[in-house]
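**Student:** This is the structure alone, sequence omitted:
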């Protein structure tokens, strides 16, 4: 597994990270024993960054990861996330940070993350969402600095709200975050405009999420595929979203065939390699809950980089779907 630097002051991390949402819940039924096997195989294959959150099964994902951490001797980098207190998600422009990320709330929540993970220090604590309404008075991030000074957390990060990812640019330029977690994939390439260049300028680490567009870019869904109602993707691909998505995935498949790469690269490989093609990206977290998924996603690191002309061709799949229907 190849590694990359996570921020100017951060460690070397595996360029494919373990995305822990599915092992916590929200993606249909989970099997903890299978999740633990998958996580151990990922570590055996060189994955050293594990990403989770309170919201992944109300801390269940963190507790599953804690079981694995106890049994492994090698150094692992664990990132988790603190959600805002109850209210709109993402926070509205009228939300006050005092109501969503107060100092007392942050301290209590970070202590809960530590207990769930069974550790004394969180390598990376990310606020799970944000609003630019707080950019000029970013007190929650200053509270995290205090917690860092107390030894409870290492790096500080923010996971971007989907509809306003650029809200973190000011935070990066002001030196308030060490890491940002962003959506960057074949359909959503907006981070290439400013977020990635500013990350290079400021030495900010970049964790890419949703590189496979919740599995769609792996090419494994048919146009009429339906998910169970307890699966997050049931809402994500509601209405005609799946059929529209599959139509565009088929166009990507045609490009892979045209460039003669279909024998060596799966669609998932191409999607992950596209995200990794940017040097500003520190790691791409792929959701994994089975050994088969681990084997598929980790193999990508050992494949040759995509040819520059292929990367240029793939840019045409940028899909400004916004809230899905603005780009229909």
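**Tutor:** Perfect, I can see it now. Not measured: the values here are computed from a predicted model.
**Student:** only C-alpha atoms for contact and neighbour calcs from this point on.
**Tutor:** Noted.
**Student:** Compute the first-to-last residue distance for stretch 18-36.
**Tutor:** By Cα to Cα, to the nearest Å, the extent of stretch 18-36 from end to end equals 12 Å.
**Student:** ok, and what's touching that stretch?
**Tutor:** By Cα atoms under 8 Å, 6 or more residues apart in numbering, the residues outside stretch 18-36 that reach it are 39, 42, 47, 49-53, 56-62, 64-65, 67-68, 228, 230-233, 285-291.
**Student:** Make a PyMOL selection of whichever of those turn out to be buried.
**Tutor:** Of those, the buried ones can be selected in PyMOL as follows, counting by 16 or more other Cα atoms under 10 Å:
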select buried, resi 39+42+47+49+50+51+52+53+56+57+59+60+61+62+64+65+68+231+232+233+285+286+287+288+289+290+291
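**Student:** Take this one as well and set it beside the first:
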């Protein structure tokens, strides 16, 4: 199943592949298994591959280049840039500072092209809005890269509605990448109506809320990675949220699908302008996630889901407090 990315954008797979976890974000990676997973995604016709130059300092891009060798035309490559990621003092990954200065972007894209072994990037996106650089300057630099044929489409990520409008006044914005799931619905108030009005596609990341909505996480001890530092996975929040997941699991069983498939199908059911990029590094979960496009949710199904998980019911913030100011800029 394909969807158009924005009013005037390209056709891409409605369910893409988030590749971040392949580079150690959620425990050790396995390059061989990851490459096989990317190859299988392309075999199944799911061409949207999402990466960033800051996923393990370019490792993720190099991984993708190996997986798409000889079949570049089958892949739609989405690259985020401009975020410095480093180990934090408590063992978590620290995000920041952000750099979306024109000079930085012009330099960064060249390195991405080298690592990906390609002469163009399909969708190029500042990973966060830089508070020290006018968005008009950032988009202006990206527009120049479009003119040069280095990138084909421009994206934004975690941007506020007002920022999206300013950016779109400079150059057409093809997609906004932002967290959207049963647990993260704050975009429904302003951001989602704005992208719909402007004809911008929405790339929903973390549709499974970093794995919690899969139903596979049963106890805090199941987590051995950065998620232990996220409020929704901590203390009382964990157990309150686990109760919600159990209700979703029961509903999925009635539908004859997995909780993951129900959660992904819900995201896709929110609008034709939405695609989603569940992440995995294993073929087993890739195939499960991709089969979500076959799950049809009736009006009654959607009402049942809404009764279980209305907007705002989740306990805990998306990120630790120190990361929150980088959102909705």
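**Tutor:** Received the coordinates, thanks. Being a predicted model, the structure only gives us computed values, none of them experimental.
**Student:** care to give me the TM-score?
**Tutor:** The TM-score (TM-score structural alignment, normalised by the length of structure 1) is 0.85; 307 aligned residues with a Cα RMSD of 2.6 Å.
**Student:** circling back to that earlier point, mind listing which of the contacts of stretch 18-36 of structure 1 are in strands?
**Tutor:** Mapping those onto strands (DSSP state E) picks out 49, 50, 51, 285, 286, 287.
**Student:** Can you verify my assumption that the second one contacts residue 75?
**Tutor:** No: with contact defined as Cα atoms under 8 Å, residue 50 of structure 1 and residue 75 do not form a contacting pair (11.4 Å).
**Student:** Which neighbours do these two have in common?
**Tutor:** What both residue 50 of structure 1 and residue 75 touch, as defined by Cα under 8 Å, 6+ apart, is an empty set.
**Student:** can you tell me which residues contact the aligned residue in structure 2 for residue 210 of structure 1?
**Tutor:** Here residue 210 of structure 1 is matched to residue 206 in structure 2, going by TM-score structural alignment. Listed by Cα under 8 Å, 6+ apart, the contact set of residue 206 of structure 2 reads 179, 180, 181, 277, 278, 279.
**Student:** Let me have those residues in a markdown table, adding distance to residue 156 of structure 2 as columns.
**Tutor:** Below are these laid out as a markdown table (distance: Cα to Cα, whole Å):
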| residue | distance to residue 156 of structure 2 |
| --- | --- |
| 179 | 12 |
| 180 | 15 |
| 181 | 18 |
| 277 | 15 |
| 278 | 18 |
| 279 | 19 |
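**Student:** Quick one: the ones in strands among the contacts of stretch 18-36 of structure 1 as JSON lines, columns for distance to residue 28 of structure 1 too.
**Tutor:** Output for those, formatted as JSON lines (distance: Cα to Cα, whole Å):
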{"residue": "49", "distance to residue 28 of structure 1": "24"}
{"residue": "50", "distance to residue 28 of structure 1": "21"}
{"residue": "51", "distance to residue 28 of structure 1": "19"}
{"residue": "285", "distance to residue 28 of structure 1": "20"}
{"residue": "286", "distance to residue 28 of structure 1": "17"}
{"residue": "287", "distance to residue 28 of structure 1": "13"}
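**Student:** what's the closest of those to residue 251 of structure 1?
**Tutor:** Residue 251 of structure 1 lies nearest to residue 286 out of those, by Cα to Cα, at 22.4 Å.
**Student:** Now do the same for that closest one: its match in structure 2.
**Tutor:** Aligned partner of residue 286 of structure 1 by TM-score structural alignment: residue 278.
**Student:** now do residue 221 of structure 1
**Tutor:** Aligned partner of residue 221 of structure 1 by TM-score structural alignment: residue 217.
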